[in-house]
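1. just coords:
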């Protein structure tokens, strides 16, 4: 019996997505990979009998449905769905327009939802599968100046994935939120990190954050993306994969600090919290 998995991966022309293609093909799995540009994807990933490159507009549900259908038609099944596509947005909450904010949600949240919605019928019919939503440590810790909207999209991903995990479990479907810290990908490059069209000079903390991310952090991130992808692949073979996976020592450390702060704050204000019951 063929034990090789069939994967559906979004945002596959660079970064984590491209590394998924390389590592999965090397282990003999089937990969349906999507990108906004088929030409860019084919240039980056090349050709392989087990690779199905697909041009997909994630914000168009019909485009997503066609891609899922094409995957099942070619490989006969769907085992792992990786929602990897998304982009960063660095601007203070006040200075980002409604259009800029909504576009970040359209791609990072509603695009992801389109993939989940269209893949679930196949996974339910099989009675198996694994949905992996690539979030961010910014989906658990929001205290990054200039990343409020981006963090909001990732908090949304975390919340919907926690509910999805409960809903999908009865069908034999596993669900994981991956929250990477800083990995040495092109995430902080201009083609992956959008800046506000109308910045407000008063927000010095945001400008300092922008400068630090582009000039100091970019290229010096502690995380090795190839190792990160390898660890994500490993969890799909675990009998009880995690719902929450903090990826990177920095992500784990920031999560521990947030949990400690929450615990201390709950304890400090417990009398207020419990004073509201009938």
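-> On my side now, so go ahead. Every value quoted in this text rests on a predicted model; they were computed, and no experiment measured them. Numbers count the residues shown, from 1 in each chain.
2. all contacts plus neighbour counts: C-alpha atoms, from now on.
-> OK.
3. for the one helix or strand residue 123 maps to, buried residues please.
-> Using DSSP states H and E, residue 123 maps to helix 112-126. For helix 112-126, burial by neighbour count (16 or more other CA atoms under 10 Å) applies to 112, 113, 114, 115, 116, 118, 119, 120, 122, 123, 124.
4. the fourth one: what's its closest spatial neighbour, skipping adjacent residues?
-> Nearest residue to residue 115 in three dimensions, chain neighbours excluded: residue 64, at 6.2 Å (CA to CA, 6 or more residues apart in numbering).
5. let's bring in a second one:
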């Protein structure tokens, strides 16, 4: 039965990941969920390990940690049918402000951590020639003209890029890959636990400072998106035979994506003569 499928969800102790795990368990799915600590995960979910729930303590930047978690999932449930890469964190700061260490750490978690999970999960999906992968990015992974979040957005652009490539690679194997672009959803994502700031700020970047302050004092707690509705859509899409490669969630995400498409279309047409003049036969 559909609800006996096995879901593997990273970053499951808060935000969209937590809402997803709770809905899946309520609907009768088998769920393996990861977090940095099992105690925080059990407390957040309100349940400990059971016949249908496997909480896992995982460091997603550590390949062995990920491999062990995937092996435990296979041992308990026999398969992984749906993978949701949700683990990640936000990073505020203008590009010049953020150090190499801060920047690389954001990429390590948001990009390379997800790749670790995909690499360890795909062998089992390939073996049975089926599986669905959802990589949670952000609308900031499609449109990044927001001051003070360029590095974070670039990690999500990377997620979108490798997901699109992955989708073309695994299609012949009966596996799908979808990049999910949520807009602003009312979770704790904008809290200090999920958003990092630069250690060395540069006051010249006034617009970036104002953006950070607005996120902390005005947007946090007032996001328009309902996380419960978002994960319900995700579960519904996962039941489709051929999920889309690109999935936007939220009215704001829809509007921001359309806005960028209009900008690109306008620029393409404005500079078309120059663009196409660069071929040998032009």
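-> Cool, the structure landed. Bear in mind the structure is a predicted one, so any value in this text is a computation, not a measurement.
6. TM-score of the superposition?
-> The TM-score (TM-score structural alignment, normalised by the length of the first structure) is 0.98; 278 aligned residues with a CA RMSD of 0.9 Å.
7. the residue nearest to residue 115 of the first structure -> the second structure?
-> Superposed on the second structure with TM-score structural alignment, residue 64 of the first structure falls opposite residue 66.
8. burial count for its match?
-> 25 (other CA atoms under 10 Å).
9. average offset between the helix or strand hosting it and the first structure?
-> Take DSSP H and E as the rule and residue 66 of the second structure turns out to sit in helix 63-77. Helix 63-77 of the second structure, aligned to the first structure and superposed, deviates on average by 0.5 Å (mean CA distance after the TM-score superposition for the first structure).
10. buried ones in stretch 2-10 of the first structure?
-> 5, 6, 7, 8, 9, 10.
11. where does the helix or strand just after the helix holding residue 66 of the second structure end up in the first structure?
-> With elements assigned by DSSP H and E, the helix or strand that comes after helix 63-77 of the second structure is strand 82-85. Using TM-score structural alignment, strand 82-85 of the second structure lines up with residues 80-83 of the first structure.
12. that stretch: how far from the chain's middle?
-> With CA atoms, centre = their mean, to the nearest Å as the basis, stretch 80-83 of the first structure stands 9 Å off its chain's centre.
13. let me see the ranges of the strands in the stretch 51-200 of the second structure.
-> 53-57, 82-85, 90-91, 131-136, 175-182, 195-196 (DSSP state E, counting those that start in this stretch).
14. so which elements touch the third one?
-> To tie it back to what came earlier, the one meant is strand 90-91 of the second structure. If you count contacts as 3 or more CA pairs under 8 Å, 6 or more residues apart in numbering; DSSP states H and E, strand 90-91 of the second structure packs onto helix 150-170, strand 195-196.
15. same check on the fourth one?
-> With contacts defined as 3+ CA pairs under 8 Å, 6+ apart, the secondary structure elements packing on strand 131-136 of the second structure are strand 82-85, helix 150-170, strand 175-182.
16. next, the buried residues of that strand.
-> For strand 131-136 of the second structure, by 16+ other CA under 10 Å, it's 131, 132, 133, 134, 135, 136.
17. have a look at how far, on average, that strand is from the first structure.
-> Strand 131-136 of the second structure sits 0.3 Å off on average (mean CA distance after the TM-score superposition for the first structure).
18. just the longest one next, same as before
-> Compared with the first structure after fitting, strand 175-182 of the second structure has a mean deviation of 0.5 Å; criterion: mean CA distance after the TM-score superposition for the first structure.
19. also the last one?
-> Relative to the matching residues in the first structure, strand 195-196 of the second structure has an average distance of 0.3 Å after the fit, by mean CA distance after the TM-score superposition for the first structure.
20. and the first one, by the same measure?
-> Between strand 53-57 of the second structure and the aligned residues of the first structure, the post-superposition mean distance stands at 0.3 Å (mean CA distance after the TM-score superposition for the first structure).
21. quick check: that strand aligns to which part of the first structure?
-> Using TM-score structural alignment, strand 53-57 of the second structure pairs with 51-55 in the first structure.
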